[in-house]
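Participant: Prediction below, plus the sequence it came from.
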Amino acid sequence: PHDDAPDNDVAVVGMALRVPGAVTPDAYWQNLRDGVESITHWSVEELEGEGVDPELLRDPRYVRSSGVLDDVAGFDAGFFGVSAKDAGIMDPQHRLFLECAWEALEDAGHTAASFPGSIAVYAGCGMNGYFIHNLLTNPDLVKSVGMFLLRHTSNDKDFLSTFVSYKMDLKGPSVNVQTACSTSLVAIHGACQSLLNGECDMALAGGSTINVPHRTGYLYQEGEILSPDGHCRAFDAQAAGTVFGNGSGAVVLRRLQDAIEDGDPIHAVIRGSAINNDGSQKAGYLAPSVEGQAQAIAEAISVAGVAADEVAYVEAHGTGTAVGDPIEVAALTQAFRQSTDRKGFCGLGSVKPNIGHLDTAAGVASFIKVVQALKHRELPPSISFERPSPAIDFDTSPFYVNATLRPWESDGPRVAGVSSLGVGGTNAHAILEEAPPREPSGPGRAVQLLTLSARTPTALDAASERLAAHLRAHPDEDLCDVAWTLQAGRKAFEHRRTVVCRSIEEAAARLETPDKKSVSTGKVAGPSVSTAFMFPGGGAQYPRMAAGLHESEPVFRKHLDRALGVLADRWQLDLRDTLFATDDLEAAAARFEAPGTQLPAIFAVEYALARLWMSWGLRPNALIGHSMGENTAACLAGVISLEDALGLVTLRGRLFERTKAGGMISLAVPADEIGPYLSDDCVLASVNAPSLCVVSGPVEAIDGLEARLAEEGVDHHRVKIAVAAHSPLLEPILEEFGDYLRSVTLSRPEIPIVSNRTGTWLTDEQATNPDYWVQHLRHTVHFADGIGTLLETPGRVLLEVGPGKTLGSLSRQHASVQPGQAILSTLRHPDEHVDDAEFIQGALGRLWNAGVAFDWEEFHAGEDRQRVSLPTYPFERQRYWIEPGRARYESAERERPIERLDSLDDWFRRPVWHTAAPPDQAATADAPARWLLFVDAAGVGSELARRLRAGGHEVVEVREGDAFYRFSETEYALAPEAGRDGYDALVKD
């Protein structure tokens, strides 16, 4: 733990929002510092087009202004796994907050799946006008879905937080907060308390308000809080009311110590917060209270452990009302005067003149404004302010209205406060401080791999464009941190792209103009991917194979050095000059032709490469080797120890050098047609592919076969080897080879191995029998059959772990290979002029594109990495919106807003009873009939049923219940909210 981080400090590590005029915190900040008013002022024609009652528009009191969002109907339902039907039903407040929650977590550089602790959600939303105006006015929808499901499909305040927890798989506390206008700041306070109490390790907090009908104005009423002209003028002499707006916002919080240790992007620090309620000590339930507000502010300052004169800026609730603003400034002054007498030192502002009053989202909008001000070290202007309200005594207060953009000068850490006040008296105040200086990131690999993914190809392209633009705008970003954040801080989706690069400039360029060598794109075949390692045998070696990895990858270097050390100590074989030759590569290649040098070198490199892949979290599901490569597979699977395996391949190579000179030839002939080319001398050494075999034998016999093949026009080539492997020429060395095997311990494989001898899975009995390995040396390699066995698992990824690309090439010739199936190499071909580090990073990227999972923490083991804020997921929003079932102004009398009547004569009504003749008693005396009555709970229906029965009629009563139930032949219950199921059962019965 960092001792310099107080235990009660909370870091703001992620944030996201949707407010009028901005869909990102950066765009929001730009508008704030530029003094932009994002309130929309409508024309009559525009509002008529939105369906506003023309009669209402003609009312001189109607104000054609509001703070709206550009795409309130949009939602990426597919991304969140929501059906189109449910998306249309969902409250847009819930939809927007879900998007903000996702973006905020991405901004923090974390995913729910990889975060080791619990993540809480504290949030609230406003009244669901969409439910009232759009859903309930569609009786067919209500009937088909049912009221229960209609309400529970994210259409109630109770479900905002829990729906986010469900969709994002968050298992910490999930609490819905409802304190009216202070909801989202109270939610932030609750999240802080949950963190500090140890109930969670990360918390999402915020709020959402979407007014429906959305694009509309309002009817001004004298004496209420709304502005008469559509402008909000907080603290100004002309302040006459507020304008309501729409928005959604979420922040991600962590304990400061944890955030520092994990290298999170800390935007700001919450030093302390407090909430309370006014109680009854005020003019009325809806009225604000100086005492209540002052107590909450003073408590927050005390909890934060700062002096009031350290607070250089306060983001006020600032509604721009003639009553509310003076009371708020008086409360702030009272709280500050408990510890300072200074005057005019603290800036005061309000975001409501910019975006309107966002109701339940107002607090988080103010909070993010303060975070951005601290982060950018600037005080944004509080707009629409010309001269102070005469009802506010600024001259003797600690405050001045910050009406212009100015640098935030400070001798110490910058500190600010933010207030949010709820109708009903719940007050909230938080003290924020700028983030502590960030420790510089440590060094990383020179070559980096950027990973991007999305639900769709178009979203993947959009993500690439966003990242390229971000890197262009931030050329000083640490490339290693960018790579780390993308790898560990983003959920991996099915459509993927990776970029190998060495600099920010190169990364941006390759994102903008992809090339196949450095940029790869793929799609994951399924939910889980099986991977097989393939180990080459003799002949694949070349000088300096993997030398670049020995320089750049500590894990590879450790395992290769260990193997080379064993060879030097136990077998007096020093391979370093040959493996890492920097000059006279031809001489090194010549030394590699000796099997006693070649085979141990290949084995050591393969073993170290496999250990490198495994250290990155790639655990192979199967192993296969070609000839000597099966020895490497056996070692990796735990059949034989590293030391004993090194001895085995060294002995194998040295024994080869004692055999009679031989040769091998590869020919394009299927195994079932190879017979005419075989003899006692020329034997089938291996079946490498369905139409590719290798024949082995004495030099003279191989020379003769080569001439015959040329004469017959059979495609062939001579293998560059002086040993007749897998032929009778090896008989003289088998006994000594077997003696060595019988002297070591052989165990059952811990990873499944495909056998060269059988082309199918190696059994425990075979693996632990020395004779199996002797016969493996002598007899035919059935590699093609082995690949067929591996390919019985659809989509299995084949990774060649060793020098060259031969096994991959052979595998692709198999008929079972699917289009686009990933068959990859770890090391470059000797003729390829590419850095080893770049090549393996490219292979890593293609493996990830295919769906192979990696442990990115282990990939960056030993590095000091920091998460950075990067562009978030590019949601592909579509319109999901159920229109109201009838015109809003179908009945002007019914739809007209509630308004105060100016004349007292119109205020009251009294009931008047009129005399009428009794109902016709003969109405029930008709011929008996069968009646189906849906009866009420008040008894009226039951009384009618009684009278009908008395008149000889047959009556079936149906009353409301929790489910369909048959009490008797004449009495039933059903649940209306269950839809037509109950009615169908009733009719059927």
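Facilitator: Yep, it's here.
Participant: From now on I want contacts and neighbour counts done on CA atoms only, so please keep to that.
Facilitator: Will do.
Participant: Helices along the stretch 701-850 of the chain, start to end?
Facilitator: Assigned by DSSP state H, counting those that start in this stretch, the helices in the stretch 701-850 of the chain fall at 731-742, 764-767, 770-778, 783-790, 806-812, 836-849.
Participant: neighbouring contacts of the shortest one?
Facilitator: This points to helix 764-767. Val639, Leu746, Ser747, Arg748, Pro749, Tyr772, Trp773 (CA atoms under 8 Å, 6 or more residues apart in numbering).
Participant: let's bring in a second model and compare:
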Amino acid sequence: MTHDTQEDQDHLVAVVGMAGRFPGAPDVERFWENLLAARETVTVLPDRADPAHPDFVPAYGVLEDAGDFDAAYFGLSAHDALITDPQQRLLLECAHEALERAGHGGVDRPVTGVYVGAGGNGYAEAVRARSDEMPFLDEWRLRQATAPDFAATRIAYHLDLTGPAMTVQTACSTSLVAVHLAVQALLNGECDLALAGGATVAPHVPAMRYTPGGIVAADGHCRAFDADSDGTVAASAVGVVVLRPLADALADGDHVHAVIRGSAVNNDGRHKAGFTAPSVVGQAEVVRTAHEVAGIDPREVGYVEAHGTGTALGDPIEVAALTRAFGSGEGRQAPCLIGSVKTNIGHADAAAGVTGFIKTVLSVEHGVVPATLHYRRPNPAVDFTTSSFEVSGTTRAWPTDGHRIAGVNAVGVGGTNAHVVLEQAPHREESAPSTRHRLLLVSGRTPAAAEAAADCLADHLAAHPGTHLGDAAWTLQDGRTHHAHRRFVVASGTQDAVSALRGRATTCVAGALSDAELVFMYPGQGGQHVGMAAGLYDGEPAFRRSLDELADAVTGSLGVDLRDVLYPRTDAERAGAAERLATMEVGQPAVFAVQYATTRLLDSWGLRPTAVTGHSLGAYAAACAAGVFAPADAARLVAERGRLLGTVPAGAMAAVRLPEEEVLGLLPADLTVGAVNGPGQCTVTGPAASVARFVQVLTDRGSEARVLRIATAGHSPLVDPVTRVFAEAVEALPRERPTLPVLSDTTGAWADQEAVRTSRYWVRHMREPVRFGEALDTLFGDPDRVLVDVGPGRTLATLTRQHAAYDSKQAVVRLAPHPAEEASETAVLLAGVGEMWARGAHPDFAALQGDGPRRRIALPTYPFERRRHLVPPPVPATPAAAAPAPSAAASATTAEPASALPTEAAAPPGVPAPEGPPVLQAVLTAFGQALGYPDIDPRDGLFDLGGDSLTATKLAAWAGSTFRVTVKASDVLRFQTPSAFAALIEERRAGAPTQAKENPAS
């Protein structure tokens, strides 16, 4: 079954991402490793293996660190994290991870629905038992934090998902029913992407009692289908999968783990012995229906992941139902294997179905059926002899060489049954090998998280050296949320990427995610060289098209094709090309063409300047970028400018590292200052011989000076004879008002929009000194600007960093290598794009990737910075518990005080404030209790600490009753900091008008 046509794919749904927490496995990869190694990851509980208490089961499928959570990442206060059910917190984290693993963790994901469920775990009762230590907690807040009703909507809210969000509750079949509902929503067009799954998380290991003939095994081992089966063992687990219509997944480059061919859900009704009993009729019918929906013959199914609880009643009925649905084994080439993941991790109740689903997806994907543990001989009550089934007692390869199809079965107490048919994903060609440089991005809400993300990515690439770097780059660019603290590397292979990620060489941290203001700076002549931007010309179609356009525009007037000069084909041609490129006539249009083509390439990648400036010749590329000149007209004007400058008497220019005032006092009569690039950086210009002598004089006196590679005396009286002809050339061209602000390098100020269109502006620009240092003074006025040296070379980036007013916080980006630097132009340009992104720019990553196929792959997900947030369990009312229980603050956590319950209660609503503490101290205490932080700074903002409008309502009520003043929630939201809120209270107590300073964030 290849599903090559749209019609074949219309009713199919792809599994494109998975995430979970399982006993002994913090993620799906470790879970699969454990299954392949036939590990039982149920935890033995020695304190319960007590002969004196034989009725307690000595094992449980423990979920490590179930009480840990990154509250700040999801914008929750420590208090809200503490009272929120760990099941819902872990579902939220797993939903986030599943989307990232699917490559849809960015903000532009398709419309996404949520279908999840959770079991009961007593956490609400534990919180309620400590409510006297939490004066700002009420019953509504507690219910909203713990009731299963909010499991799906909590995910939708925090992850900004706008499709349907439904909580599913069908006991043990919950999460597989959630998968079915998600499939139906996708096929019905209710959403384009869907999260489905469930959670059962016991925050504290429960004491499970053994009842002969009951569901729990006495020794804590689940022996599904075995003669010694005695029941199951309870477990905690969380699983979430990401589903998408197959056609969309294939078209969008998603990684398809497996395909859902069909699914069905029903209920037993009264066809059973009692409400809690299973039914052969109901289970058989749901399997038959799923097969019909999937359009398969049962004989095509190679494996069934059964509910498989190992109970005396459940296993025989389940196999009988499957046998009725599948028929006998007659006509099969091999038996259909059957197994149960509960023998590995235990029974995860509401998460059991999705756990078996994830196991089966991996089995279908990899062609391996893991062992069902503890199976030695068949349960005599299970009739395997007349069935199609054989228990997979050992890990083995898929039982057929053909197309892999499997079923997943789930049964819920109360009779809701679910069955899903999975099949192998369509074959897809691997991404073609590539040595292109790629931009890899990582980010975090904190600097530490960004570093951890880089480490995780480096470890992953080191462990998977065959990873296609283009696929990895696309997944990180388009499939992740880009947080404030950002890192990037540019690499052409996985080893390069690993070294760069671990080298910490390209750390870029932004304090906020405001849109970057990109100022493109275009240097003048001097950085040109043969082969300039050859990598871009060869590898980037947008660059090639633009350069070709300009080369064609000036070939007639130059008498030479710029492409032959820039990119000669032989060594013999190279020498001649270098000579031509050194002339004003050819060098100037060549530099302009490369600058314009680079600008167009960046534009095609979604990177457009908010303002432009240039240095001498560079002003023409800046004006062209701003729309003053049409590109071809600008190229011809630059060529004419170069021709005219080539006719003036032989001249030269030299860089001098001295202040302008000092240079003016030393200059001979025939030299002038041609440029002032900073307080101590000038350029002198004039006749070549005089320039050379002046440089020697300065060198002899110990001053730094050097002759530039410019064969004319620009910006000097020597150009006066050609200004009239040049003015006529400008007047002959159409000129438009600039669409962007243009910073004049003649005045150092923003150019008048009308003036920049006049020939006088451009004649003055050619004749008068360049004052780029003053232009930099203007740009440095806004530290949020990103100053981008478009190149060639890195002249302006260097001048900017050498300027006396430069602050290292000012972002300066270069896009081209130095002529003497052995570096790939593409790599340097991509690094520049990375720096712009790190400062808040928004590249069009699809365009950046190019025209080839883009694939999303599973990569490390966000490195949550978890802290412990867990309320202790209620103390049993037994004689042994007569001693005073430890305080919640002491037992909630020892390492992380933010998780602790408050130890000193502020006056609850209605109780007068104590006489001693000032208002601010009382407010700080109240904020701390309401938000769950023991140390609140008077300048901290309510929202910054995870507060919300409900918190504001509580604080307003507290303040009103405590201080006998009228305070509304809107006041708290307006005066968000404790200092501002305390000032408001003081003034209202005094009857004075409010003068408190509002929080700037409000």
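Facilitator: Cool, got the structure. Please read all numbers here as calculations on a predicted model, not as lab measurements.
Participant: overall similarity of the pair, as a TM-score.
Facilitator: The TM-score (TM-score structural alignment, normalised by the length of structure 1) is 0.86; 894 aligned residues with a CA RMSD of 2.7 Å.
Participant: Just send the contacts of helix 764-767 of structure 1 back as JSON lines, with neighbour count and distance to Ala300 of structure 1 too.
Facilitator: Output for these, formatted as JSON lines (neighbours: other CA atoms under 10 Å; distance: CA to CA, whole Å):
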{"residue": "Val639", "neighbour count": "22", "distance to Ala300 of structure 1": "65"}
{"residue": "Leu746", "neighbour count": "20", "distance to Ala300 of structure 1": "69"}
{"residue": "Ser747", "neighbour count": "18", "distance to Ala300 of structure 1": "66"}
{"residue": "Arg748", "neighbour count": "19", "distance to Ala300 of structure 1": "65"}
{"residue": "Pro749", "neighbour count": "20", "distance to Ala300 of structure 1": "63"}
{"residue": "Tyr772", "neighbour count": "16", "distance to Ala300 of structure 1": "77"}
{"residue": "Trp773", "neighbour count": "19", "distance to Ala300 of structure 1": "75"}
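Participant: Tell me which of the helices of the stretch 701-850 of structure 1 lies nearest to Asp461 of structure 1.
Facilitator: helix 836-849 (14.6 Å; CA to CA).
Participant: In structure 2, which residue range corresponds to the helix or strand where Leu599 of structure 1 lies?
Facilitator: According to DSSP states H and E, Leu599 of structure 1 maps onto helix 595-615. On structure 2, the counterpart of helix 595-615 of structure 1 by TM-score structural alignment is residues 584-604.
Participant: ditto for stretch 546-565 of structure 1
Facilitator: The aligned range for stretch 546-565 of structure 1 is 533-552, by TM-score structural alignment.
Participant: So which bits of that stretch are buried?
Facilitator: For stretch 533-552 of structure 2, a neighbour-count test (16 or more other CA atoms under 10 Å) marks 533-534, 536-537, 540, 542-544, 546-548, 550-551 as buried.
Participant: Touching the following helix or strand past the helix holding Leu599 of structure 1 from outside, list them.
Facilitator: Later in the chain than helix 595-615 of structure 1, the nearest helix or strand by DSSP H and E is strand 622-625. Here strand 622-625 of structure 1 makes contact (CA under 8 Å, 6+ apart) with 531-537, 630-633, 751-756, 786, 790.
Participant: re earlier: the helices of the stretch 701-850 of structure 1: which one's closest to Val19 of structure 1?
Facilitator: Short answer: helix 836-849, nearest of those by CA to CA, at 35.6 Å.
Participant: in the superposition, what's the average offset of the match of helix 595-615 of structure 1 relative to structure 1?
Facilitator: Compared with structure 1 after the fit, stretch 584-604 of structure 2 shows a mean deviation of 0.8 Å (mean CA distance after the TM-score superposition for structure 1).
Participant: Pull the contacting residues for the alignment partner in structure 2 of Thr768 of structure 1.
Facilitator: The alignment partner of Thr768 of structure 1 in structure 2, by TM-score structural alignment, is Arg757. By CA under 8 Å, 6+ apart, the contact set of Arg757 of structure 2 is Val628, Arg735, Glu736, Arg737.
Participant: lining up those with structure 1, which overlap?
Facilitator: Retained in structure 1 by both residues aligned by TM-score structural alignment, their matches' CA atoms under 8 Å are the following of the contacts of Arg757 of structure 2: Val628, Arg735, Glu736, Arg737.
Participant: Mind picking the one among those that's closest to Gly470 of structure 2?
Facilitator: The closest of the kept ones among the contacts of Arg757 of structure 2, once distances to Gly470 of structure 2 are taken by CA to CA, is Val628, at 37.7 Å.
Participant: Structure 1: which residue goes with that closest one?
Facilitator: In structure 1, Val628 of structure 2 lands on Val639 (TM-score structural alignment).
Participant: residues in contact with its match?
Facilitator: By CA under 8 Å, 6+ apart, the residues touching Val639 of structure 1 are Leu746, Ser747, Arg748, Pro749, Glu750, Ala767, Thr768.
Participant: Please name the nearest non-neighbouring residue to it.
Facilitator: The spatial neighbour of Val639 of structure 1 that comes closest, neighbours along the chain excluded (CA to CA, 6 or more residues apart in numbering), is Ser747 at 4.4 Å.
Participant: what residue of structure 2 takes the place of that neighbour?
Facilitator: Alignment note (TM-score structural alignment): Ser747 of structure 1 maps to Glu736 of structure 2.
Participant: how far away is its match from Gly627 of structure 2?
Facilitator: 7 Å (CA to CA, to the nearest Å).
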